[in-house]
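> for reference, the sequence and a predicted model appear below.
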Amino acid sequence: MDVGLFTANNIWMMICTALVFFMHLGFSLLEIGLTRQKNTINILFKNIFIICSGLILYYFIGFNLMYPGSFNGFLGFAGFGLDAPILANGSLDLSYNEGYTYWTDFLFQGMFAATAATIVSGAVAERIKLGQFMLFTVIYIAFIYPIVGSWQWGGGFLSTLGGEGAGFYDFAGSTLVHSVGGWAALMAIYVLGPRIGKFKEDGSPNAIPGHNIPLATAGVLILWLGWFGFNGGSVLSADPATTSIVLVTTCLAGAAGGIGSFILYYFRYKNFDLTMMLNGILGGLVGITAGADLMSPSEAILIGLIAGFVIIFGVALIDRLRLDDPVGAVAVHLICGIWGTLAVGIFGAKAGMTQFLYQLSGVAIIGLFCSLMAFIILTTIKKTSGIRVSTEEEEEGLDIHEHGMYAYADFRMNQHE
């Protein structure tokens, strides 16, 4: 083993792990910025809980469930726990992987697991009971996400559709992370129903503005930065050629998504909407994630541009269906995740009808499983303990009712003086 190369690869993977962790700050700022002041503490609490619980659950259950190796465990899945490859003398066995250590692998993948649940948090903001959300998160992170991940990244059946070297392809998780969270978000907003005042009597949507757009903008820029770790780390080494092209395609797709969304929104509504441009950037980043290592820069721009268009139509579709998604999570993570996954069969090194059908099959199988499991979990919680806060709690805000505090205490006190 080239120790110098191994060290360089491992350091790069640890840097990417830190960048993906930093994305949780971006998600937090985006969600609180696009929602109302009275629910800020509640949203922040959910995001912090997701990180803490997600890592612990991935340690005890998710990692081995997702990457079973030679032991296929109980009910066709891996056993529980984390059995680190430590030699008899107590030193770490570096034969685990040529690119990074066992521990680095665990931590990097654990960050992805937490991200999938964070997607749901924004969609259900301002009306879900905190305890019930936490229960759903625990079940979804512990079991649903790693089971789906094992089908592809763990060497499962999706990775070998059509035989060895063929099959479904998802480089960094347009479907395996973003759509997994997106399907759950869609089921959650369906089960929960819209916020009070979101729709008028005739069914048309009523805008409920977020309380801090500068924070939302900062959140998107942090997420964009974090995506360098999200996609760059998915190379699973510091290989100069692959890492460089992945970072270029990722960045260009995000930029094109922002341009595409603001242009289409302006032509449709004659308005320069910053929030749509922000979601367009995220849509472009989600869209390129499935094939960031396969695309040329020009193809990445085209994928991102189309993702920006998809955001506008996706948000309009959600409103037309009378579903309430305060941060646009379903349009960004689910619809653009589907687009990005299918784009692997349209553009890039794997383009072709056969690959497109593999991609379509993967989207359909994962979509059916995730939506069904999320719906069962959510409806069970709803029927047994209720899932939505009372009208009084929703109108007065979850911060004071669930947490007994305000996010901006001095500001609130000055308001009442």
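That came through, no problem. Everything numeric in this text was worked out from a predicted model, so none of it was measured. Numbering: from 1, shown residues only.

> all contacts plus neighbour counts: C-alpha atoms, from now on.
Fine.

> mind listing what's buried along the lengthiest helix in the chain?
Once the chain is assigned using DSSP state H, the helix that runs over the most residues is helix 353-385. Neighbour-count burial for helix 353-385 flags 355-356, 358-363, 366-367, 370-371, 373-375, 377-379, 381 (criterion: 16 or more other CA atoms under 10 Å).

> which parts of this protein are strands?
Taking DSSP state E as the criterion, the chain carries no strands.

> where do the helices sit along the stretch 101-250 of the chain?
Taking DSSP state H, counting those that start in this stretch to define them, one finds helices in the stretch 101-250 of the chain at 102-123, 130-139, 145-152, 180-192, 213-232, 240-269.

> okay, now the one to match up with it:
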Amino acid sequence: MSQQKSTLVNSRKKDWISRLNRVFSPYWLACIPLVAVIVIVWNTAALAQDGEALTAEEVQGALNSIWVLIASILVIFMNAGFAMLETGFCRQKNAVNILAKNLIVFAIATLGYWAIGFPLMFGQANPFFGLGGWFLSSNDPATYGLSPFPEGLPIAVFFLFQVAFAGTAATIVSGAVAERIRFSDFLIFSLLLTAIAYPITGHWVWSAQGWLFNLGFIDFAGCAVVHSVGGWAALMGAAILGPREGKYRDGRINAIPGHNMSIATLGCLILWIGWFGFNPGSQLAVDEVVPYIAVTTNLAAAAGGLTSTFTSWLKDGKPDLSMVINGILAGLVGITASCNAVSYPSAVIIGAIAGIIVVFSVGFFDRIKIDDPVGATSVHLVCGTWGVLAVGLFHAEKGLLFGGGMGQMINQLIGIVAIAAFTLVFSTIVWMILKSVFGLRVTLEEEIHGLDIAEHGMEAYSGFVKESDVLSTGFTASISSIEDVSSRID
């Protein structure tokens, strides 16, 4: 009898657990931490530590800090998107190498930017670079150009948001030099880019002392500061490295398809979501502009995805998924500089043009034999430059198409040239030094067998047949055997 009762009790427990699982899905459960944060902030807004009500400024400051913290996490999560995208676009024999680069690059960016980059970018010294407060050693917000809390953000929150952007610039390079660069050389370049080059140009644009900032150059969330800087560095890396073996042979462009378009698509969707931290987070406050930025960002992404799809369809006869992916990213990049200051129709136009540009840009780089496995230079450099120019055209108050004259467009052109010149010179010098000292590129044998084994001694898909194994045992012979068996069955 007691055993029957125990069985009945266990059955009821399982039934309740099953009901709870149906009602509270993992998506609902994932909202619990966010709800907890909101409740804590709301409660803090009612009572201070000494029991007195907080001022409206303190409440606003707390909300600003929490929002920028959440936006920082979204941007950091974009590293997962880049990892999935690049891995899917490349061959399986290099999957571990690409995943390792995308993971370790944020660690390198964090430490380099913490020690040197953040003070160089926001320190108060002169119009060209900042100084002071190394290793986040200063507790004075003025050291980094911030106002005291609650008028300004806490130093820690502001740093976390900015270091997420620094990591993004280095990750752009990873895709363009994939499948043939030495792991150690990439790490060295990433450190120098995030600790020195990126912060210096960032100081020009985003520091109140920066010369481009005071000129009137506008780059709200980083078309030039993040995307074109990463794009120029990627372009020079790909050019100096040279193309992958077999990419350009006998006057032909040979396609080297990626091994997993499923995870590439997942990467695109993660990046799309992460961009809602990238662009709206750049407002650095909670106000009515934040949702507006989110909508312009989404509209541009959608328009870019559609125009790239139909452009590739008309150009090549079929809708290319890789172009759909890169078109969405092109739209996101293109709107980044102006997402807070253009109308909804303008956002759609900017994204749509970016989606068209990226299709032809990929073909252009192939024609001049710049091998970019994931299209990073087309998405981030070309469409990033377009996004900066779009400010001069579509800005609601200063744009040429809205009666603002040529003044803003001239400022945008000066910024493009200045940032390009500095990044090109810096990147070329660093890449050439790495090539002469360490070799920069893996050997031909290592490239053929894959960087997973050569550089890391492991495989991403252990137990599965690799492309290089199939080629080495004779792909043609395998097909012939299959056809022979098929004919006998028939």
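Nice, thanks for sending it over. These numbers come from a predicted model, not from an experiment.

> now render the helices of the stretch 101-250 of structure 1 as JSON lines, adding mean neighbour count and distance to L5 of structure 1.
Converted to JSON lines, these look like this (neighbours: other CA atoms under 10 Å; distance: least, CA to CA, whole Å):
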{"stretch": "helix 102-123", "mean neighbour count": "24", "distance to L5 of structure 1": "15"}
{"stretch": "helix 130-139", "mean neighbour count": "17", "distance to L5 of structure 1": "38"}
{"stretch": "helix 145-152", "mean neighbour count": "24", "distance to L5 of structure 1": "27"}
{"stretch": "helix 180-192", "mean neighbour count": "25", "distance to L5 of structure 1": "34"}
{"stretch": "helix 213-232", "mean neighbour count": "22", "distance to L5 of structure 1": "17"}
{"stretch": "helix 240-269", "mean neighbour count": "21", "distance to L5 of structure 1": "11"}
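
> give the contact list for the most centrally placed residue in structure 2.
Centroid-nearest residue in structure 2: T168, 4.6 Å away (criterion: CA atoms, centre = their mean). The contact partners of T168 of structure 2, by CA atoms under 8 Å, 6 or more residues apart in numbering, come to M78, N79, V226.

> kindly recompute the last result at 10 Å.
75-76, 78-79, 82, 102, 105-106, 109, 194, 226-227, 230 (CA atoms under 10 Å, 6 or more residues apart in numbering).

> want to throw those into JSON lines with distance to V35 of structure 2?
JSON lines is the format used below for those (distance: CA to CA, whole Å):
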{"residue": "V75", "distance to V35 of structure 2": "20"}
{"residue": "I76", "distance to V35 of structure 2": "21"}
{"residue": "M78", "distance to V35 of structure 2": "22"}
{"residue": "N79", "distance to V35 of structure 2": "25"}
{"residue": "F82", "distance to V35 of structure 2": "28"}
{"residue": "N102", "distance to V35 of structure 2": "31"}
{"residue": "V105", "distance to V35 of structure 2": "31"}
{"residue": "F106", "distance to V35 of structure 2": "28"}
{"residue": "A109", "distance to V35 of structure 2": "31"}
{"residue": "T194", "distance to V35 of structure 2": "34"}
{"residue": "V226", "distance to V35 of structure 2": "32"}
{"residue": "H227", "distance to V35 of structure 2": "33"}
{"residue": "G230", "distance to V35 of structure 2": "36"}
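
> if we can go back for a sec, got a markdown table for the helices of the stretch 101-250 of structure 1, with distance to A78 of structure 1 too?
A markdown table is the format used below for the helices of the stretch 101-250 of structure 1 (distance: least, CA to CA, whole Å):
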| stretch | distance to A78 of structure 1 |
| --- | --- |
| helix 102-123 | 15 |
| helix 130-139 | 17 |
| helix 145-152 | 9 |
| helix 180-192 | 20 |
| helix 213-232 | 25 |
| helix 240-269 | 31 |
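
> between the ones you listed, which one is nearest to P85 of structure 1?
helix 102-123 (7.4 Å; CA to CA).

> in structure 2, which residues correspond to the closest one?
Alignment of helix 102-123 of structure 1 against structure 2: residues 155-176, by TM-score structural alignment.

> could you check how far the matching stretch is from the centre of its chain?
8 Å (CA atoms, centre = their mean, to the nearest Å).

> for stretch 22-37 of structure 1, same thing?
13 Å.

> what's the answer for stretch 410-417 of structure 1, then?
On CA atoms, centre = their mean, the centre of stretch 410-417 of structure 1 falls 36 Å from the chain's centre.

> what residues does that stretch touch?
Looking at what lies outside stretch 410-417 of structure 1 - CA under 10 Å, 6+ apart - the contacts are K38, Y406, A409.

> burial count for the alignment partner in structure 2 of the last one?
With TM-score structural alignment as the matching criterion, the partner of A409 of structure 1 in structure 2 is S462. Other residues near S462 of structure 2 come to 8 when the count uses other CA atoms under 10 Å.
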